[in-house]
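Peer 1: here is a sequence together with a model predicted from it:
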Amino acid sequence: MRTTFIGLGIMGSPMAANLVRAGFDVTGYDVSPGPVERLAALGGKAAGSVPEAVKGADVVITMLPDSPQVEEVAFGADGLLEHGRAGMFHVDMSTVKPETSIRVAQAATIKGIRPLDAPVSGGERGAVDGTLSIMAGGAAEDFTEMRPLLSVLGTTIRHVGPSGAGQTVKAANQLVVGGIFGLVAEAIVLLEASGVDPAGGLDVLAGGLGGSRILELRRHSMVRREFAPGFRIDLHHKDMGIAIAAARRAGVALPLTGVVAQLMAAAKAQGHGSLDHSALLKVIERLNG
């Protein structure tokens, strides 16, 4: 299956590499040449533009930062809808607004291109290990045909509804992840202020009812104040905006989500946007002097 991967960042690079290792014929494109060269060194192919990357592809996967980049790659004069062939799949694994996915899907369908919005959760570690959670919106038959490919990238793979539904589930995921990071940060501050070893305390929490994947993967690095980005504050701040907007459209009140969104906004405003989202700890520390 001739597969094109557009967007070789922190998440996209290891995902594309996993497809190469699984035997897929992968062509990569990114605005930065370095990741493309590294993919080619692994056995993939390099493209210098979107039209070159899309030409002859059976599947085009996009993994881009936000809605404007997805719209540019989809709708631009040199975009995939202009140069993709009828019958091709477009699997957008970016995290964007649900209405962006719906608009792209509608335009793709007119062109005979088969769209799925399939955002992911699991961070850089999940991308490297091929253990991502993938939530897909679109036609059920298209999801079924793409499942073998998606199974190379993730272990929890679900069709959650029509176009845009994957992005709504991802918004729910991000509000939960952000909330847990905020609470873990508060737990660390409480333990340290009380003279209790935070590492030992969080070890206990991780084994109890409060245990979570976040505690499993991030508790020690948070205690050590190591915030190398697996998923940046800048991106999570964007995602919380998507969650708030989705709540408004659905007509529901999500008060805790609102607080988490403000904490993410504070982290970005304090200059922590390039750090991992576990750097919410810096905001809680600053609140406490």
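Peer 2: Here it is on my side, so go on.
Peer 1: going by C-alpha atoms from here, please, whenever you check contacts or count neighbours.
Peer 2: OK.
Peer 1: please state the offset of the longest helix seen in the chain from the chain centre?
Peer 2: Ranked by number of residues, the top helix in the chain under DSSP state H is helix 165-193. Helix 165-193 has its C-alpha centroid displaced from the chain centroid by 15 Å (C-alpha atoms, centre = their mean, to the nearest Å).
Peer 1: what residues sit buried inside that helix?
Peer 2: For helix 165-193, the neighbour count (16 or more other C-alpha atoms under 10 Å) marks 165-175, 177-182, 184-189, 191 as buried.
Peer 1: kindly report the same for stretch 268-277.
Peer 2: Lys268, His272, Gly273, Ser274, Leu275, Asp276, His277.
Peer 1: contact partners for the last one?
Peer 2: Applying C-alpha atoms under 8 Å, 6 or more residues apart in numbering, one finds that His277 lies in contact with Gly178, Phe181, Phe227, Pro229, Phe231, Arg232, Ile233, His236.
Peer 1: can you pull out the strands in the stretch 101-250 of the chain?
Peer 2: Counting by DSSP state E, counting those that start in this stretch, the stretch 101-250 of the chain has these strands, from start to end: 114-117, 120-121, 132-138, 154-161.
Peer 1: separation between Ala17 and Thr3?
Peer 2: Applying C-alpha to C-alpha, to the nearest Å, the value for Ala17 to Thr3 is 12 Å.
Peer 1: now for these two: what residues contact both?
Peer 2: With C-alpha under 8 Å, 6+ apart, Ala17 and Thr3 have no common neighbours.
Peer 1: dropping in the other structure now:
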Amino acid sequence: LFGENGVVEGLEPHSDQAKMIVDMSSISPLETRKFSTRLNVLGQEYADAPVSGGDVGAQNATLTIMVGASAAVFARIKPVLDLMGKTVTHVGETGAGQICKVANQIIVSSTIEAVAEALLFASKAGADPEKVRQALLGGFAASRVLEVHGERMIQRNFEPGFRIELHQKDLDIALASASALGVSLPNTATVRELFSACLAHGGAKWDNSAIVKMLEKLANHEIQKHPE
């Protein structure tokens, strides 16, 4: 954005029509606000619009897009975002999109770890993890994570998906932002360390559901599919 041959070098400062810079990466909310300030000084507009939905959402244009921008900027960029996302939400002013993405990653990562613990417990206790999963999907524990990632854990399908190395970077952003705000995120920190363990075992390219492998090592038990 600001480096040599970056986006800013191609802009005309204080032109009649401000350019819309839409940043769809997942980065620090605090840095996002700094970027916005620097661009506003040049007479340009900036919006943060991180996404959730993974590879499948991108391929099918069903992403969830969380936008931080002024109301006027959001109105201008929404038609473009609608082409990529099924759910496009104006969360608030600049930085709010990234704050929402951090919140998303906190929930998703913690839920993936909880699903892994639950299915591992069920398997080692002697129950069929797939039948346990099906039963839970009909109750209050139901979630998209249990549906998708739970099945991957049982089927031993750890192809991305969303790579662990990327998810860990998102949690690094979450923990750094929380530290700057004086907020403790103990469960997020634990999940981040389990992802680090995956990386240590060569799992950078695994799907994030592979976090179950580290819990299996601790339990000395691998989730077993029951014969039909």
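Peer 2: Structure received. These numbers were taken from a predicted model, which means no experiment stands behind them.
Peer 1: and the TM-score between them?
Peer 2: Their TM-score after superposition, calculated using TM-score structural alignment, normalised by the length of the second structure, is reported as 0.89; 216 aligned residues with a C-alpha RMSD of 1.4 Å.
Peer 1: returning to what we had before: which ones among the buried residues of stretch 268-277 of the first structure are found in helices?
Peer 2: Taking DSSP H, the ones among these that sit in helices are Lys268.
Peer 1: what range in the first structure matches stretch 172-186 of the second structure?
Peer 2: Aligned by TM-score structural alignment, stretch 172-186 of the second structure falls on residues 241-255 of the first structure.
Peer 1: list the buried ones in that stretch?
Peer 2: Gly241, Ile242, Ala243, Ile244, Ala246, Ala247.
Peer 1: now the element after the helix or strand where Glu52 of the first structure lies, going C-ward?
Peer 2: Here Glu52 of the first structure is covered by helix 50-54, with elements defined by DSSP states H and E. Using DSSP H and E, the helix or strand that directly follows helix 50-54 of the first structure along the chain is strand 59-62.
Peer 1: how close does the counterpart of Ala204 of the second structure in the first structure get to Ser194 of the first structure?
Peer 2: When the first structure is aligned by TM-score structural alignment, the residue opposite Ala204 of the second structure is Gly273. Gly273 of the first structure is 29 Å from Ser194 of the first structure, where distance means C-alpha to C-alpha.
Peer 1: how much space between the match of Ala204 of the second structure and Ser221 of the first structure?
Peer 2: 18 Å.
Peer 1: do Pro162 of the first structure as well
Peer 2: From Pro162 of the first structure to Ser221 of the first structure the distance is 38 Å (C-alpha to C-alpha).
Peer 1: just give me the match in the first structure for Ala127 of the second structure.
Peer 2: Using TM-score structural alignment, Ala127 of the second structure lines up with Val196 in the first structure.
Peer 1: go on, Met214 of the second structure?
Peer 2: Residue pairing (TM-score structural alignment): Met214 of the second structure is matched to Val283 of the first structure.
Peer 1: Gly92 of the second structure now?
Peer 2: Under the alignment (TM-score structural alignment), Gly92 of the second structure pairs with Gly161 in the first structure.
Peer 1: dump the residue contacts of the nearest residue to its match once chain neighbours are set aside.
Peer 2: Spatial nearest neighbour of Gly161 of the first structure, chain neighbours left out: Gly137 (5.0 Å); criterion: C-alpha to C-alpha, 6 or more residues apart in numbering. Listed by C-alpha under 8 Å, 6+ apart, the contact set of Gly137 of the first structure reads Leu116, Asp117, Ala118, His159, Val160, Gly161, Pro162, Ser163, Gly164, Ala165, Gly166, Gln167.
Peer 1: and for Tyr46 of the second structure?
Peer 2: With contacts defined as C-alpha under 8 Å, 6+ apart, Tyr46 of the second structure is in contact with Met20, Ile21, Val22, Asp23, Phe35, Ser36, Leu39, Asn40, Ala69, Val73, Thr94.
Peer 1: and the third one, what's its match in the first structure?
Peer 2: In the first structure, Val22 of the second structure lines up with Val91, judged by TM-score structural alignment.
Peer 1: surely Gly126 of the first structure meets Ile134?
Peer 2: No: here Gly126 of the first structure does not reach Ile134: they are 10.8 Å apart, not a contact under C-alpha atoms under 8 Å.
Peer 1: between those two, what contacts are shared?
Peer 2: Gly154.
Peer 1: between those two, tell me which one has more neighbours.
Peer 2: Between Gly126 of the first structure and Ile134, counted using other C-alpha atoms under 10 Å, the more crowded position is Ile134 (26 against 20).
Peer 1: distance of the residue mapped onto that one from the second structure from Ser52 of the second structure?
Peer 2: For Ile134 of the first structure, the aligned residue in the second structure is Ile65 (criterion: TM-score structural alignment). The gap separating Ile65 of the second structure from Ser52 of the second structure is 7 Å, by C-alpha to C-alpha.
Peer 1: now swap in Ile211 of the second structure and tell me
Peer 2: Separation of Ile211 of the second structure from Ser52 of the second structure (C-alpha to C-alpha): 19 Å.
Peer 1: so for those two, which residue has more residues nearby?
Peer 2: Neighbour tally, Ile211 of the second structure and Ser52, criterion other C-alpha under 10 Å: the higher count belongs to Ile211, 26 against 18.
Peer 1: ok, now which ones touch His237 of the first structure?
Peer 2: Residues near His237 of the first structure by C-alpha under 8 Å, 6+ apart: Ala261, Met264, Ala265, Lys268.
Peer 1: mean shift between whichever strand or helix holds the third one and the second structure?
Peer 2: In this structure, Ala265 of the first structure is located in helix 255-269 according to DSSP H and E. Comparing helix 255-269 of the first structure with its match in the second structure after superposition yields a mean distance of 1.8 Å (mean C-alpha distance after the TM-score superposition for the first structure).
Peer 1: mind checking how far that helix is from the chain centre?
Peer 2: Its chain's C-alpha centre and that of helix 255-269 of the first structure lie 19 Å apart, by C-alpha atoms, centre = their mean.
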